[in-house]
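# got a predicted structure here, sequence first:
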Amino acid sequence: MHLKPNTMKLQATTTTTVALLILLLLGSSSFHLSMAGSAFCDGKCQVRCSKASRHDDCLKYCGICCAACNCVPSGTSGNKDECPCYRDKTTGKGARKRPKCP
């Protein structure tokens, strides 16, 4: 069987495209897994953010703080003295400085 040059080009392009898509899928799934928090932080932050009105934001910032400090205060609010690192994290400097961790 003899293929025409245009058919061979199309076949090579299709193969390359499929290979790139597979690499993209594999890369994105491993990136998602690397961004996943630890079981410790996930569990502690679920409790901490269980009553938060902005649950997703609370989980995001709690996870960041937990990863950096390796602790999360008990309860759904307050108790930040249990974890000074968590308590002292802020979003910036100057007048706009606010607590980062929920």
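Nice, I can see it.

# use CA for all of it now, contacts and neighbours both
Will do.

# can you show me the helices along the chain?
Along the chain, counting by DSSP state H, helices occupy 5-35, 39-48, 55-69, 84-88.

# which residues touch the third one?
This points to helix 55-69. Helix 55-69 is contacted by residues 37-38, 41-42, 45-46, 48-49, 52, 72, 83, 85-86, 89, 100-102 when judged by CA atoms under 8 Å, 6 or more residues apart in numbering.

# take a look at this one as well, against the first:
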Amino acid sequence: MKFTMANLLFVSLVLSSSFIQLSFAAYPAAPVSPPSPAPPSFCDSKCGERCEKAGMKDRCLKYCGICCQECKCVPSGTYGNKSECPCYRDKKNSKGNPKCP
């Protein structure tokens, strides 16, 4: 008798947990819209200043533009000052090196 009651309780718990999971799956999370990118003219002018003295200007402008679009800011000057824009500072490439010039 005790064994049958224990089995019945166990089966009911398993079934109820599967119904709970199904009920949560029925309500998808509200979509989060990504932040709007910075205007190209803003990034072009800021990255032009940032990459003015770069040895590989084309590469600098490319990566600066990518970072600017995502972060909506570019540090002042031609080198350093990355503390002004934490997003820009913290972006890393696949090797773990800084992505943004």
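Looks like it came in fine. Being a predicted model, the structure only gives us computed values, none of them experimental.

# can you pull the TM-score for these?
Remark: TM-score between the superposed chains equals 0.61 [TM-score structural alignment, normalised by the length of structure 2]; 63 aligned residues with a CA RMSD of 0.9 Å.

# select, out of the helices of structure 1, the one closest to Thr76 of structure 1.
helix 39-48 (4.3 Å; CA to CA).

# pull up the aligned stretch in structure 2 for that closest one.
The alignment of helix 39-48 of structure 1 onto structure 2 (TM-score structural alignment) spans residues 41-50.

# list the contacts of the matching stretch.
By CA under 8 Å, 6+ apart, stretch 41-50 of structure 2 touches 61, 64-65, 68-69, 72-79.

# give me the number of neighbouring residues for Cys68 of structure 2.
26 (other CA atoms under 10 Å).

# that one pairs with which position in structure 1?
With TM-score structural alignment as the criterion, Cys68 of structure 2 pairs with Cys66.

# how near is the residue positioned nearest the centre of structure 1 to Ser29 of structure 1?
By CA atoms, centre = their mean, the mean C-alpha position of structure 1 lies nearest to Met35, the distance being 4.2 Å. Here the distance between Met35 of structure 1 and Ser29 of structure 1 works out to 10 Å (CA to CA, to the nearest Å).

# quick revisit: filter the contacts of helix 55-69 of structure 1 down to the buried ones, PyMOL style.
Remark: buried members of those, expressed as a PyMOL selection using 16 or more other CA atoms under 10 Å:
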select buried, resi 41+42+45+46+48+49+72+83+85+86+89+100+101+102
